[in-house]
Every structure is written in C-alpha cells, then in structure tokens.
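Asks: coordinates only, sequence not included:
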C-alpha cells in the first residue's frame, strides 16, 4: 500500500472497477485481451486485488440467494473480511442479474428472482437478538447462522446451522418461509422455534400456525401445526413427524442460557449436546446409547459436561481416529454366587 491515503473518489473508482471486472470475467463473451487487461489492473495496486476479492465473494452470496440463476464455474479466491454494505451487495446483484439473464425491461425483483434486501446473521459465543428488514424479530442460539432475503412474493430465511426463535411480522401477501435441511416452514405471522443439527430438524410452534414440509421435492405446503405442537424430520424424510408438546416442555430453555435434559437416552440427548461442541460426542454401541441422562446445564459450559460424564454415568471415555470423544458403557459385573 502507498503511504498516501486515497481520496473517497479514488476509492470509489477502485470499487467500481472491481465490480466491473467481477462481472466481465464471468461473462461468456469476455476476451483474452480483457483478461490480460484485468491482470495488469489487478497487479497494479494491492487495493485492486483486495477489492476484487471482496466483490467476488459478494457475487457468490448473490448466486446462493438467487438459486434459480446459473452459478459461474470458477475457483474462488481467498476470502477477505470486510463489512458488507447493502448498496455494494445489491449493485453486484443487479450486475449478476444483467449478466446472467436478458431481463429486458424487467428487473430481477419484478420477476421474483432477486431480493430487494438481504441480511446475514451469526451468533457465536452469545445468544443474539436481531431485527429483520420486514420488522420480524429473531433470537439466535449459540453457534447459529442464517440469512434473510426479502423477495417480491415471499420472505425467505435459510437456517444454515443452529437454532433460532422467530417472532414473525404478520403479512398475508408475503409468506415467511424458513428453509432448514431439505424442508421448509411456511407462515404469515407467528412465533415458533427451529432447531437444526446435521440432518435433523425440529419445529416448535408457540403462537399462530405454520405449515411444515420435510422435503421440497414433495408437492403441497406440508402439515399444519397448531400451538403446543412439534414437527421433526431428517433430511430425506417424505413427511415430518408430528407430536404434542406439554407445559413442562424445555425446548426453549436455551433462551435463558440453559439446556434441560429430562431423563433422555444418550442417543436422544447427544444431538442436543453436540450442537454446542466443536467435536461431537459419539456412543460406542446401542447399549451405551440407551443409558439415560438428566439435568440442567449452562449452554456456554457444555464442553465441561463431556469430561464429567464418567463421574455421573456408568461410562468411560475414549477417542476415535478423528479425535471425537466416544462414550463406552462399563460392563456390569455378574453377581457372585
């Protein structure tokens, strides 16, 4: 970098050039001469390379959001951290839309292909409360990540990992759709919780009603939940499993920083625990998986729980070849005759 800082106008010119090259290099009619010109521009200043990589990552996010558009086949450069701004991201969205499809007088928004607002949220070490651009409120559990896109005909959440509690702003003309694994939850205004771990999803309805589908490939809007009902499914399930919840249901205890295990078999408890761990705990066999566990735990201290399990359960810890903790049941000795 030069010691002389760039003016805002100079910086904006670099940003515009980076967006231009990001579009041109992925166009079918990009010439060899243009690619050589790009290389010269790219190498002329470190800021040029930095801005191009940022614009490229912004474009990839748009490809992910606009799933109906074709994705460019190219190798992604190294990701650089930089705060996103709406006008930059959606400038790229417009460029991608124009590059990918000849929309003539129509925009991607009018055709329902591109959103007019896009938000990305993560919660790492603390529970996080956020407000979406439509006014809906979302509370994210630890280690959770989601995106929100506002389209002309729908509001779309993609839960990438973790758990979230939604208080959805009512809008019958713009349904609120949460995509989790291969399924979806469709609402117009309500309060509900979505938990996801690997290929497992669980939906708890608090107020209003929702339609839950476990597989986007299956026609129809899915099964309807009423308050105090729960739907669960795994990736690939044809239909979700519906059950009733009760007054002592503890699925929302995470909002108070707690994980409540109510006399669960380890097979059922470990997905709830592993959601918070970098190295998930495994069970050695079905016998170990049937051992039951209970208690109330701080969600920020679940790593300590793993080491303490042999103190409270008839198990001992080993590690598999990938370094995961493995619980093994202690064989019971036969009584002496």
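Replies: Alright, I've got the coordinates. Here the structure is a predicted model, which is why all the values come from computation and not from measurement. Residues are numbered from 1 along each chain as shown.
Asks: hey, let's count contacts and neighbours off CA atoms from now on
Replies: Will do.
Asks: What ranges does the stretch 151-300 of the chain have for its strands?
Replies: Listed in chain order, the strands of the stretch 151-300 of the chain (DSSP state E, counting those that start in this stretch) span 155-167, 176-180, 183-187, 191-197, 200-207, 210-213, 223-225, 229-234, 241-244, 258-265, 282-283, 292-298.
Asks: So which of those is the most surrounded?
Replies: strand 210-213 (a mean of 24; mean count of other Cα atoms under 10 Å).
Asks: can you count the residues close to the residue lying closest to residue 274 once chain neighbours are set aside?
Replies: Nearest non-adjacent residue to residue 274, counting by Cα to Cα, 6 or more residues apart in numbering: residue 280, 4.8 Å away. By the measure other Cα atoms under 10 Å, the count of residues near residue 280 is 17.
Asks: Of the strands of the stretch 151-300 of the chain, which is nearest residue 322?
Replies: Residue 322 sits nearest to strand 282-283 of all those, at 11.1 Å, using Cα to Cα.
Asks: picking up where we left off before, ok, the residue nearest to residue 274 touching residue 322?
Replies: No. Assessed by Cα atoms under 8 Å, residue 280 is found out of contact with residue 322, at 10.5 Å.
Asks: Next up, a structure to set beside the first:
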C-alpha cells in the first residue's frame, strides 16, 4: 500500500491539475514529481484510479432501464467504496477525526482545557484528542498534532496518554507529546513518566529528557533541548539546523496551507532561526531569502522547488 504522505501529495497534484488554474510550469512540475521515484508514479496512479471511479458514479448509460437497475445493484457497493476512499483523500486533514475527538484545534490555534481532575492540557495548532476517566484511571488519546500535559498528582489514579503506538503512564508531572507521520515524540519537562509500546518494557523518562517512537520501536532517551522542542508553548518557532521538511511540517500547525516538495533536494536544506508562532509568513519569507528555493503559492497549497 502506498504511504499516506505520498497519497496526500499525489492528491494535491491531482487537484491542481484539474483545477483549471494549472500553468505549463505547474504541469511540468507535476510531471517531474511523478518521474522522481517509482513510489510517486504509483501514488498518482492510485489517485487517478479513484478519481476515475468516482466519475463513473454519475456517468449516464444508454442501456435499457431494467439492465441499468441490475448494473447499479452490481456496482453499487464497489462504487460506494471508491467514493468513500476518494473522500478520505480529498477532504481536509482531520475531517474524520473532528467527528469524534472531544477537543480539536485549527491550524494557528492554541487552546487550553482543564479536565475534571484538575489537569491542564494545552493543544498546539491542528491537534485533536479525547479523554475518558473511568474505573479508577485517567486516559487521554491523542489523534493528531501536539499537546502539553500538566497532570494533577493522584497516585491512586494513573494518567495514561496513548498516541499511535506510544503509551505514556504518569501519576503527576508535566510533559509534551507530538504525534506525526514519522512517529511519536515525548518531551518531559518535570517529574518522571513511563514510556512504552506493544511488546516492550516500560522505560523511565525524567525531566530534561526526550524519547521517540519510530516504526513502533521506542528509542533511547536523549537530552531535551527545551528551547527548540517546546518553543511553541512560549509563542515561538525555534529551529536550529532543522531540515526544511521538518520546518514545514511544524509550520503546518500554524497555517492552513499544505506544503508540497517538488524535488527531494529541497527537503534536506537546513533552517536556523526564531520566529513568532502566529506569523508563519515570516518563516516563508526567511526561507525564500536565505535558501536556494522558490515557493509557489496556490490556494491552500505551497509548492517548494529548488532555485536553479
């Protein structure tokens, strides 16, 4: 199965090419992206197939009515499935999550919520979670994005956070959890937590440390660079030799436009700087003036190409 991030990029190219606004340069860029890797070709083929299937749902037929009805019954289930898959690709990110999360934020929105036990949760932009306090336990599930947890101390009721394959257990402390396509990041500001995942022993992580889950595997703890990792809590975006791909992934929590890299070389360019969380345009301007890249701004989409 094609990776979701590639399908998302292919979806964006398909929307652009069928928008009626695509220029010759856009079509050339789309073709270059398609030919950059076999995985890109496969992703575009899958998206094009779903686009074609959806078009068949409303395609008129000249067959007799009785045969039309029989054909509709025969194709109803496959076409309905195709339509659902296509909607999953084309709807804005987080559309389905928003239907069942207890709380969610839009890009650029930071929101606090006080739970019944006194714990304070702060959600970064473009994040979603829900919680359940039953049977002597407190449990939160992070579906998307990032949240800071200041957990009220209660040894009798452990506080558990689940994010992807990560499981974090505490009784009272402060920590930050970020769920991304590549995995889960945990940063502990105060106290001590137990980090684990399916099939691995709980790993103690103390204040001033961070750990990552990659491919479901829990990595060894590392020293926490709180100024950079937790800058959003102070209204800042702090980057120190960060790959441009990671910078834009973080920037998407502050703005609604998605970012699409046309070539792979631009992803690895490094960025250093401190920016206001509520001013994503400052990041874009800095990237354009300091790096050999060109940003093509489209409605809801930014294309990143190397400047030659």
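Replies: Thanks, I have the structure now. Every value quoted in this text rests on a predicted model; they were computed, and no experiment measured them.
Asks: Please pull up the equivalent of the residue nearest to residue 274 of the first structure in the second structure.
Replies: Using TM-score structural alignment, the equivalent of residue 280 of the first structure in the second structure is residue 258.
Asks: which residue ranges form the helices in the second structure?
Replies: Along the second structure, the segments classed as helices by DSSP state H run 4-17, 24-35, 38-57, 65-90, 226-229, 244-251, 280-290.
Asks: Could you pull out the buried residues of the second one?
Replies: Neighbour-count burial for helix 24-35 of the second structure, with 16 or more other Cα atoms under 10 Å as criterion, is recorded at 26, 29, 30, 33, 34.
Asks: what residues are up against the last one?
Replies: This means residue 34 of the second structure. 40, 41, 44 (Cα atoms under 8 Å, 6 or more residues apart in numbering).
Asks: quick one on the thing from earlier: could you single out the nearest of the buried residues of helix 24-35 of the second structure to residue 121 of the second structure?
Replies: If you rank the buried residues of helix 24-35 of the second structure by distance to residue 121 of the second structure using Cα to Cα, residue 33 comes first, at 40.1 Å.
Asks: How about that closest one, nearest residue that isn't a chain neighbour?
Replies: Distances taken as Cα to Cα, 6+ apart put residue 262 closest to residue 33 of the second structure, at 5.5 Å, once the chain neighbours are dropped.
Asks: what's the neighbour count on residue 71 of the second structure?
Replies: The burial count for residue 71 of the second structure: 12, using other Cα under 10 Å.
Asks: so how far is residue 49 of the second structure from it?
Replies: Per Cα to Cα, to the nearest Å, residue 71 of the second structure is found 20 Å from residue 49 of the second structure.
Asks: before we move on, what about residue 106 of the second structure?
Replies: Counting by Cα to Cα, the gap from residue 106 of the second structure to residue 49 of the second structure is 31 Å.
Asks: likewise residue 182 of the second structure?
Replies: Distance from residue 182 of the second structure to residue 49 of the second structure, by Cα to Cα: 27 Å.
Asks: next one: residue 101 of the second structure
Replies: Using Cα to Cα, residue 101 of the second structure is found at 31 Å from residue 49 of the second structure.
Asks: These two: which is more packed in?
Replies: Between residue 101 of the second structure and residue 49, counted using other Cα under 10 Å, the more crowded position is residue 101 (18 against 14).
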